[in-house]
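> The following comprises the amino acid sequence and a computationally predicted model.
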Amino acid sequence: MTGRLALATVTLALAAVLAGCAAPSDDVAHAPRTLLVPPPMPSGATIAPPAPSTAPEPSCGDPTASLRPLPADSAVPTPSVDRIRERGRLVVGLDTSSNLFSFRDPATGSIVGFDVEIAREVARDLFGDPDRIEYHLLTSADRVQSLVDRSVDIVVKTMTINCERRQTIAFSTVYFEAGQRVLALKGSGIRGIGDLGGRRVCAVAGTTNLHRVQALAPDATVLSVPGWADCLVVMQQRQVDAVTSDDAILAGLAAQDPNLELVGPRLSVEPYGIGVNQADTDLVRQVNATLDRIRGDGTWQRIHNRWLAPLGPAPAPPTPRYED
């Protein structure tokens, strides 16, 4: 190859390389970029306003004391129970966001859980058939009003018995005892309520948990949501640092995400009762008769072992207390 031919060949090769390094075409220059959009908050989520300064909770003696079941041969009128039997079904208020207690079975779509089984036992004693139930889905904030306006007969929804609520509605005896704790991401450094200052914490509107975390961790920002499943969503989206609720509810959330753990000691004792309209005293006694039966015949332990296994072996059922 001559010198001139070699030089020409090198020049053409260099031009080709430079052409390959030219500015990108319009198609490449204007290709869409991937943007990271923050995930949306659940519907109804809001930052809870500071807790108002209120008078101390009213006193009612022992709020867990309820009405004694009527003897089987009692002649006392039972208008509320008669009304339900005539209708042919028991109307029960609960939700489907409390894993372990009341939730939809993903395989069947049926509403199942510990609270559901308790309600089914009430229906069994009313009708001889546990399936004679109509479920109304409620948020925690709607529980009391749904009983006052009689849109439901009973509420079986991880509902804590306290004196404030007993001013408006009646309760059965205690059917389960829980306690408020904190749920956090493993390795987060959060070990209890004392580590929530300056953090974002999720709690459900209308619960005793929300007001207690505001009192115990006043520097925390509390995100109020309609249901406990919403707390799991915002936790997984890293929109909050922790969730606070009853340990039994938090165990249901942790069972759905192995990255979460319960931390710290109990902050309270939360006795769960079945809510009833205050005027329906005969229905309260009927419900308490069912609870007495399932405590004594092993049904309560069987239901606990089936649905609340993440909490450990079934303890003895709560001892009933009566006011009459």
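Everything's here; your move.
> alpha carbons only for contacts and neighbour counts from here, please
Fine.
> residue ranges for the helices of the protein, please.
Applying DSSP state H to the chain gives helices spanning 3-20, 26-29, 79-87, 114-127, 143-148, 163-166, 208-216, 228-236, 247-254, 281-296, 299-307.
> Tell me which of the ones you listed approaches residue 190 most closely.
Among those, the nearest to residue 190 by C-alpha to C-alpha is helix 228-236 (13.6 Å).
> second one coming, line it up with the first:
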Amino acid sequence: MRSRHFVRTAVLAAVAVLATACGSPATPVDLAPVSDAAWPQPANVGGPDDSAGGDTDTSCDPLKSLAPTSGTTIGTGTTMAAIRGRGKLIAGVDQTTYLFGFRNPKSGNLEGFDIDMVNQIAAAIFGQAEGHVQFRAIPSLQREQVLVDHQVDVVVRTYSITCDRRKQVQFSSVYYVAGQKILVPKTSNATSLADFSGKKVCATKKSTSLTKIATDPAKPVAVSVDNWSDCLVMLQQGQVAAVSTDDTILAGMAAQDPTVKVVGDPLTQENYGIGVPKDQEDMVRFVNGVLDQVRSSGAWAASYQNWVGSRLGPAQPPSPQYR
């Protein structure tokens, strides 16, 4: 009996020593203390140096495009004939801007006002758009480069027409007019950029919106990202105080997140055009012929009402200006 008692006592003592070495249940050992759990930033976050889309160059009349010469007739040897022979219209678009260019999570298809414009061009070339469009999702900072490099036939991506951009690419007539506003949390009382002196305001790289933020007299801190969805995430996480860009883009963000709101009067007027490679004047005239039909047939009004009307109110297609 005494021997058994001695062994039992020894075993219990050993267990107690091991338990003590592992730490008391009441005082757990903290092997990895965390003092800062900041949200990770999106890739390629920058600053005002990424502002290269501004409209400070007034050396041209940016809104005057090339007049259509033969409607949507496709002649032999034209750019449009080459596209028809290829079987696909290649279009640079957005896939992250709700209402204008976004991927429907249910169908996987790209949808939105800009996507409707691409489909109208494809239908004019091929007779129907289905099966004849190759969408290429691009960030805003690549819009000029993919046209310069002839990687796409058109860019339809909330693309504001400016004299500076016209030095590198051609533009169609204006197919949509937007205005730069501000997106803030619903708890914010801010209504203009003047309320963000020294505070971070987000926009995409090489956008006219970023230029406006970076040059505003109130001196907000311009934060640049690749895509507008990155701005919304940074606002939601408190990494920026506001997002500022076209009301069309902000309306899509507000529709996705009920905790934010669009505020203020328009800071600028943004005239959207369809980008075309610089050396393809025949394609510019063809696209303008398509846009003339889109305006007069009611297709523009139907697309606007479907995507934007309930959020931004009534609107009419802008009248084209030709040189």
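That came through fine. Not measured: the values here are computed from a predicted model.
> any chance of the helices of structure 1 in JSON lines, with mean neighbour count too?
Converted to JSON lines, the helices of structure 1 look like this (neighbours: other C-alpha atoms under 10 Å):
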{"stretch": "helix 3-20", "mean neighbour count": "10"}
{"stretch": "helix 26-29", "mean neighbour count": "8"}
{"stretch": "helix 79-87", "mean neighbour count": "14"}
{"stretch": "helix 114-127", "mean neighbour count": "22"}
{"stretch": "helix 143-148", "mean neighbour count": "19"}
{"stretch": "helix 163-166", "mean neighbour count": "16"}
{"stretch": "helix 208-216", "mean neighbour count": "19"}
{"stretch": "helix 228-236", "mean neighbour count": "21"}
{"stretch": "helix 247-254", "mean neighbour count": "22"}
{"stretch": "helix 281-296", "mean neighbour count": "21"}
{"stretch": "helix 299-307", "mean neighbour count": "18"}
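> how close does the equivalent of residue 216 of structure 1 over in structure 2 get to residue 72 of structure 2?
Structural alignment places residue 216 of structure 1 opposite residue 216 in structure 2 (criterion: TM-score structural alignment). Distance, residue 216 of structure 2 to residue 72 of structure 2, using C-alpha to C-alpha, to the nearest Å: 43 Å.
> which residues does residue 176 of structure 1 contact?
Each residue near residue 176 of structure 1 by C-alpha atoms under 8 Å, 6 or more residues apart in numbering is listed here: 271-273, 317-318.
> Now flag whichever of those residues is closest to residue 28 of structure 1.
residue 272 (62.4 Å).
> and the closest one, how many neighbours?
Look at residue 272 of structure 1: counted by other C-alpha atoms under 10 Å, it has 23 neighbours.
> ok, and the closest non-adjacent residue to it?
In this structure, residue 272 of structure 1 finds its nearest non-sequential neighbour in residue 160, 4.6 Å apart by C-alpha to C-alpha, 6 or more residues apart in numbering.
> got the contact list for the counterpart of the one you found in structure 2?
Residue 160 of structure 1 maps onto residue 160 of structure 2 when the alignment is built from TM-score structural alignment. Residues in contact with residue 160 of structure 2 (C-alpha under 8 Å, 6+ apart) are 208, 270-273.
> What separation do you get for the closest residue in space to residue 156 of structure 1 that isn't next to it in sequence and residue 165 of structure 1?
In space, residue 156 of structure 1 comes closest to residue 274 once its chain neighbours are excluded; the distance is 5.1 Å by C-alpha to C-alpha, 6+ apart. Applying C-alpha to C-alpha, the value for residue 274 of structure 1 to residue 165 of structure 1 is 12 Å.
> Mind listing the shared neighbours of the two?
Contact criterion C-alpha under 8 Å, 6+ apart; residues shared by residue 274 of structure 1 and residue 165: none found.
> can you tell me the distance between the two ends of stretch 169-188 of structure 2?
40 Å.
> Can you list the buried residues in it?
169-185 (16 or more other C-alpha atoms under 10 Å).
> hang on, the earlier thing: if I look at the residue nearest to residue 272 of structure 1, how far off is residue 188 of structure 1?
Distance of residue 160 of structure 1 to residue 188 of structure 1, given as C-alpha to C-alpha: 29 Å.
> what's the answer for residue 89 of structure 1, then?
Taken as C-alpha to C-alpha, the span from residue 89 of structure 1 to residue 188 of structure 1 is 48 Å.
> Tell me the residue in structure 1 aligned with residue 26 of structure 2.
So, by TM-score structural alignment, residue 26 of structure 2 is matched to residue 28.
> residues in contact with the most centrally placed residue in structure 1?
The centre of structure 1 sits closest to residue 228, judged by C-alpha atoms, centre = their mean, with a distance of 3.4 Å. Residue 228 of structure 1 makes contact with 97-98, 203-204, 249 under the criterion C-alpha under 8 Å, 6+ apart.
> Same check on residue 316 of structure 2?
Counting by C-alpha under 8 Å, 6+ apart, residue 316 of structure 2 has contacts residue 301.
> measure it to residue 323 of structure 2 for me?
22 Å.
> for residue 226 of structure 2, same thing?
To residue 323 of structure 2, residue 226 of structure 2 is 34 Å away according to C-alpha to C-alpha.
> more neighbours, these two?
Ranked by neighbour count (other C-alpha under 10 Å), residue 226 of structure 2 and residue 323 place residue 226 first, with 21 against 8.
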